[in-house]
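Colleague: Build the 3D model from these lines:
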Amino acid sequence: MIALPPWAEWATAGLLVFASVLALIGALGLLRLKDFFQRMHPPALASTLGSWCVALASILYFSALAEAPVVHAWLIPILLAITMPVTTLLLARAALFRKRMAGDGVPGEISSREHTHGN
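Modeller: Purely as a prediction, here's the structure:
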C-alpha cells in the first residue's frame, strides 16, 4: 500500500470531520425547529456544504494516492447543487398545498393580475 503524505491525511481527515459536524448541525436543526418550513433550511445548507467537503476530501485523497489530479468526484457536488434546490422547492410547494387544503390559515396564491398591478 502506498503511504500518503501526512498533510494529505490531515487535510482529508479535517474535511471529513467538518462534514460530519455539519451533518450533526443539520440534524440538530431538525430536532429544534417546530415547523416543516423552518426544518427545511438547516439540513439543506448542511448537506450541501457537507457534500462539498466530502468531495474535496475525496479529490485530495485520491489525487495524493495517484500522484496526479483526480477530479471525477466533482460530479457529486455539481449534481447535488443542481438537484437540491429543485427538490427543496417541490417539497415546499407540496407542504404549502397541504396546509392550504387543511385550512391552516395560509394565504392563498397570488394571481398574476394582483402581482402585476399591485392590487
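Colleague: okay, CA-based contacts and neighbour counts for the rest of this
Modeller: Fine.
Colleague: Relative to Ala23, how far out is the residue nearest to the spatial centre of the chain?
Modeller: Most central in the chain under CA atoms, centre = their mean is Thr48, positioned 2.7 Å from the mean C-alpha point. Using CA to CA, to the nearest Å, we find Thr48 at a distance of 10 Å from Ala23.
Colleague: Tell me how far Ala57 lies from Ile2.
Modeller: Taking CA to CA, one finds Ala57 at 17 Å from Ile2.
Colleague: I'd like the structure of this one too, to check against the first:
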Amino acid sequence: MSDIPAWIAIPAAIFLVAGGLITLIGSIGLLRFEDFKSRIHAPTLGNTFGAMFTLLASILVSFHLADRVFFHEILIVVFLFLTSPVTAMLLMRSYILRLERIGK
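Modeller: This next block holds a predicted model:
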C-alpha cells in the first residue's frame, strides 16, 4: 500500500470529519425536533451533505491511489442528490394530504 501525501490526506480527513459531523447533526435533529416537518428536514440535509463530504474524501484518496476518479462514487453522489430530496418531498406531500383528510 502506498503512502498518501499530506496534500491529499489532510483535505480527505477534513472531508471525512465534516461528513461525520453533518450526519451526526442531522441525526440529532431527527431526535430533537417535535413535529414531522422539522424531523424530515434535518436528516434529509444531513444525509445528503454528510454523504457528499464522505464521498469527496473517497474520491480524493482513490484518485491518488489509482490515478483516476471512480465512476461509481460519482454515481452515488448523483443518486443521493436526486433521491433524498425527492423522498423527503413525497413524504411531506403524504403528510399534508393526511392532515387534510382528517380535517386539521
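Colleague: Can you calculate the TM-score here?
Modeller: The TM-score (TM-score structural alignment, normalised by the length of the second structure) is 0.88; 103 aligned residues with a CA RMSD of 1.4 Å.
Colleague: re the thing from before, pretty sure the residue nearest to the centre of the first structure sits against Leu80.
Modeller: Yes: Thr48 of the first structure lies in contact with Leu80 (CA atoms under 8 Å); the separation is 7.2 Å.
Colleague: picking that back up, so for Ala57 and Ile2 of the first structure, which residue has more residues nearby?
Modeller: Ala57 (22 against 7; other CA atoms under 10 Å).
Colleague: how about Ser58 of the second structure, what's its partner in the first structure?
Modeller: Mapped onto the first structure by TM-score structural alignment, Ser58 of the second structure lines up with Ser58.
Colleague: where's its match, which helix or strand?
Modeller: Element membership for Ser58 of the first structure, per DSSP states H and E: helix 41-66.
Colleague: tell me what that helix is packed against?
Modeller: helix 6-32, helix 75-102 (3 or more CA pairs under 8 Å, 6 or more residues apart in numbering; DSSP states H and E).
Colleague: need those helices in TSV with mean neighbour count and distance to Trp52 of the first structure, can you?
Modeller: Compiled in TSV, these are given as follows (neighbours: other CA atoms under 10 Å; distance: least, CA to CA, whole Å):
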stretch	mean neighbour count	distance to Trp52 of the first structure
helix 6-32	16	8
helix 75-102	13	6
